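Q: Sequence and predicted model, in that order:
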Amino acid sequence: MPQYDLPDHELRHYRTRATAPVDLEAFWSTTLEESRAAWWAPKAELVEAGLTLVEVYDVSFSGFGGDPVRAWYRRPAGVEGDLPTVVRYQGYTGGRGLPHQAGFLPLAGYATLEIDSRGQGTGGGYVGDTPDPHGHGPSYLGGFMTRGVLDKDDYYFRRLYTDAVLAVDAARALPGVAADRIAVHGVSQGGGLALAVASLRTDLRAVMADVPFLCDFPRAITLATEGPYLELAGYLASHRDQVDAVLATLGYFDCAILTGAATAPALMSVALMDTVCPPSTVHAAYNAYAGPKDLRTYPFNDHEGGQFHQEAVQLEWLARQLGSADA
């Protein structure tokens, strides 16, 4: 796959042509207030995961409208005290996975809260356990991108973004979490969710978003050649008279718009051969991001991005933002 998007000097300055809805702030303020009014304290139960270095807890917490959302809370085994914690979100169609899929962060001394994606959890080897109890109108090939897309109040991602924001509330309520040292992280859809959370709250210490999805919808749906953006393009190919209505809804969920309100330090990554999340759409979110930021570029990679090379960068960066586990 060639580098097909804008040249480097244009990427550095590229901005989305999408505009913020006039009631964007009120929409999200009301949405979060309503779901917090239905909030209940998270429940955590220790489970046997077959790991000697990591403790694993099965968590249920209050998401959109008080709906229960599942997560795994992991801590380095035998470590006392409150730990810096990373709340992690999943890629498209993925779920929280199995208890033993701990990743590298607990081995580095961090606690993690691995959040399920409601209604997803059948792709990428990461199973999910959280249903989405809300119905929806027609959707393209059953995909999540078009569920309720004609109405911002009914759109699937209103529920998913709210779950993601309230996951940080849940993390703060768990024992052993340093409430003032919380970061968010995700890859692809998870990266987009991390950016959305950073845009909708002001109390994070760090944000890590790799090859983020859910950015600059107007450009993405005309440029991506693989992946979930094609669901929107396919839907609009059939519903030719709904383009304006769909784009109006997407404006409430576009991270290239939302990140103008983000303030926490951010580390992002982009791959210049990415056919799922075109590089310009990632740059649109990065260039709009209002807080301190750094972007790592992988010129010859597709949507796999930096992978383990990026993890090494994150370990060094995260230690500066959150401090060591015994700080």
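A: In hand now; what should we look at? Numbering: from 1, shown residues only.

Q: alpha carbons only for contacts and neighbour counts from here, please
A: Will do.

Q: what does stretch 302-316 rub up against?
A: Defining contact as Cα atoms under 8 Å, 6 or more residues apart in numbering, one finds that stretch 302-316 is touched by 1, 108, 208, 210-211, 267, 269-277, 298.

Q: What segments of the protein are strands?
A: Here the chain has its strands, by DSSP state E, at 43-47, 54-62, 68-76, 83-89, 111-115, 177-187, 206-210, 266-271, 293-298.

Q: I'd like the distance from the first one to the chain centre, please.
A: Computed by Cα atoms, centre = their mean, to the nearest Å, the separation of strand 43-47 from the middle of its chain amounts to 24 Å.

Q: So which elements touch it?
A: strand 54-62 (3 or more Cα pairs under 8 Å, 6 or more residues apart in numbering; DSSP states H and E).

Q: From the contact counts, what lies against the strand it packs on?
A: Applying 3+ Cα pairs under 8 Å, 6+ apart, one finds that strand 54-62 contacts strand 43-47, strand 68-76, helix 156-173.

Q: what angle sits between the first one and helix 156-173?
A: Here the directions of strand 43-47 and helix 156-173 differ by 70 degrees (axes from the mean of the first three to the mean of the last three Cα atoms, to 10 degrees).

Q: Can you point out the buried residues in strand 43-47?
A: By neighbour count on 16 or more other Cα atoms under 10 Å, the buried set for strand 43-47 is Ala44.

Q: what residues does it touch?
A: Contacts to strand 43-47, defined as Cα under 8 Å, 6+ apart, come from residues 55-61, 73, 99, 174.

Q: okay, pairing it with this:
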Amino acid sequence: MPQVDMPLDQLKEYQGRNPRPADFDAYWDRALEELRAVDANVELVPSKFQTPQADCFDLYFTGVKGARIHAKYVRPKNVQEPHPAIVMFHGYTGHAGDWSDKLAYASLGFSVLAMDCRGQGGSSEDAGGVKGNTHHGHIIRGLDDHPDNLLFRQIFLDTAQLAGIAIELPEVDPERVYAMGGSQGGALTISCAALEPRVKKLAPVFPFLCDYKRVWEMDLAKDAYAELRTYFRHFDPLHEREDEIFEKLGYIDLQFLANRIQGEVLMYVGLMDTICPPSTQFAMYNKITAKKQLAIYPDFGHEGLPGSSDRTIQFFLEG
């Protein structure tokens, strides 16, 4: 079988290359304390898009650092309450997508909350000193500042906050809140369930933001990871700070949050993926201690995976 990474038997044992900061757990415990101190000030605004089967709202909440975060909220009509809910996360630089994308789940009795990542292609605010989008460079945002100012720290906390908001909605069953997404959305699915352990099920697809040093060593710091190369070329051309940089990236490396997950995991990986290399994903998956299963697509890369959407629906319908 062709391969772009390790053989499968090695992938199943791989434990990652990126260094783990010594104070990693304290870092994220401190981050969660910061999040708990935030007044979310949740606001629901009826959307211009409406359907006979579901009510659609623009949902806004205040995240850490004061950013106002936007999500699309689709709530099914004429269903028994409380009912299950899904939090959805999009790919890197993207946005929450069309309202119609959520209606299949709403038709099955799920509320859906789809977040716009701060500073990317949607309507959420980036509180980094400017209004509007910042779109690219989010992995390296904050590398020359205190680790608490890494942008993905803030985005990871937004995912947990949105899940917490979903759990507290009166129409939602708090025991049936699930998370899903692909690529960056897969990464944020992981961060969501790790930082909000009340998420009962999660379905990440080829998750991003894992094992940065492995990406670098495979010479795949391009496409979604291109900013790693950009950073070294512009800010550390002699690689004098390479060890420091990868250790700081360890704070936002999802392989080290994976053991916090308590919900059941259904993960998808394509073994021909050169955008988010399989070994980086396995470094994270192999550290999950919760109930888990892996759907492996030997001939597929970072692309649509046939049958994955149907399988995810069935996974969530099982309750």
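A: Now that the structure is in, tell me what you want to look at. Since the structure is predicted, the reported quantities are computational estimates derived from the model, not experimental observations.

Q: Report the separation between the two terminal residues of stretch 218-235 of structure 1.
A: One end of stretch 218-235 of structure 1 to the other measures 14 Å (Cα to Cα, to the nearest Å).

Q: Pick the most buried one from the helices and strands packed on strand 54-62 of structure 1.
A: Mean neighbour count, computed with mean count of other Cα atoms under 10 Å, is highest for strand 68-76 among these, reaching a mean of 25.

Q: Mind reading off the mean deviation between it and structure 2?
A: Compared with structure 2 after the fit, strand 68-76 of structure 1 shows a mean deviation of 1.1 Å (mean Cα distance after the TM-score superposition for structure 1).

Q: correct me, but Gln3 of structure 2 touches Gly270?
A: No: between Gln3 of structure 2 and Gly270 there is no contact, the gap being 10.5 Å when judged by Cα atoms under 8 Å.

Q: residue boundaries of the helices in the stretch 201-319 of structure 2?
A: 212-217, 226-235, 242-249, 278-285, 308-317 (DSSP state H, counting those that start in this stretch).

Q: what does the last one correspond to over in structure 1?
A: With TM-score structural alignment applied, helix 308-317 of structure 2 matches the range 310-319 in structure 1.

Q: surely Ile296 of structure 2 meets Val269?
A: Yes: here Ile296 of structure 2 reaches Val269: they are 5.2 Å apart, a contact under Cα under 8 Å.

Q: Tell me which two in the contacts of strand 43-47 of structure 1 are the farthest apart.
A: Largest separation among these by Cα to Cα: Glu55 and Phe61, giving 18.6 Å.

Q: hmm, back to that, of the helices of the stretch 201-319 of structure 2, which stretch is the most buried?
A: helix 278-285 (a mean of 26).

Q: Outside of it itself, list whatever touches it.
A: With contact meaning Cα under 8 Å, 6+ apart, helix 278-285 of structure 2 is reached by 5-6, 11-12, 14-16, 206-208, 210-212, 214-215, 254-256, 258, 269-272.

Q: Which residue of Gln3 and Gly270 of structure 2 possesses the greater neighbour count?
A: Legend: neighbour count by other Cα atoms under 10 Å for Gln3 of structure 2 and Gly270, higher for Gly270 (23 against 12).

Q: Could I get the contacting residues of that one?
A: Contacts for Gly270 of structure 2 (Cα under 8 Å, 6+ apart) come out as 206, 278, 296-302, 305.

Q: Any chance of a PyMOL selection covering the buried ones in those?
A: Those of the contacts of Gly270 of structure 2 that meet the burial criterion (16+ other Cα under 10 Å) are gathered into one PyMOL selection, given here:
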select buried, resi 206+278+301+302+305
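
Q: Now do the contacts for the counterpart of Val199 of structure 2 in structure 1.
A: Taking TM-score structural alignment for the superposition, Val199 of structure 2 sits opposite Leu204 in structure 1. Listed by Cα under 8 Å, 6+ apart, the contact set of Leu204 of structure 1 reads 180-184, 198, 264.

Q: how far away is the residue minimising distance to the centre of structure 2 from Arg229 of structure 2?
A: For structure 2, Leu188 is the residue whose C-alpha lies nearest the centre (Cα atoms, centre = their mean; 0.7 Å). Spatial separation of Leu188 of structure 2 from Arg229 of structure 2 under the definition Cα to Cα is 23 Å.

Q: just Glu196 of structure 2 next, same as before
A: On the measure of Cα to Cα, Glu196 of structure 2 and Arg229 of structure 2 end up 32 Å apart.

Q: Next: Pro21 of structure 2.
A: Relative to Arg229 of structure 2, Pro21 of structure 2 is positioned 21 Å away (Cα to Cα).

Q: again, but for Ile296 of structure 2
A: Per Cα to Cα, Ile296 of structure 2 is found 29 Å from Arg229 of structure 2.

Q: Quick check: Ala224 of structure 1 touching Leu232?
A: No: using Cα under 8 Å, Ala224 of structure 1 is not in contact with Leu232; the gap is 10.8 Å.

Q: can I get the helices and strands packed on strand 54-62 of structure 1 in TSV with distance to Val313 of structure 1?
A: Listed next are those as TSV, based on distance: least, Cα to Cα, whole Å:
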stretch	distance to Val313 of structure 1
strand 43-47	31
strand 68-76	21
helix 156-173	23
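
Q: Among these, which comes closest to Gln321 of structure 1?
A: With Cα to Cα as the yardstick, what comes closest out of those is helix 156-173 (17.0 Å).

Q: Quick one: the residues in structure 2 that the closest one pairs up with.
A: The aligned range for helix 156-173 of structure 1 is 151-168, by TM-score structural alignment.
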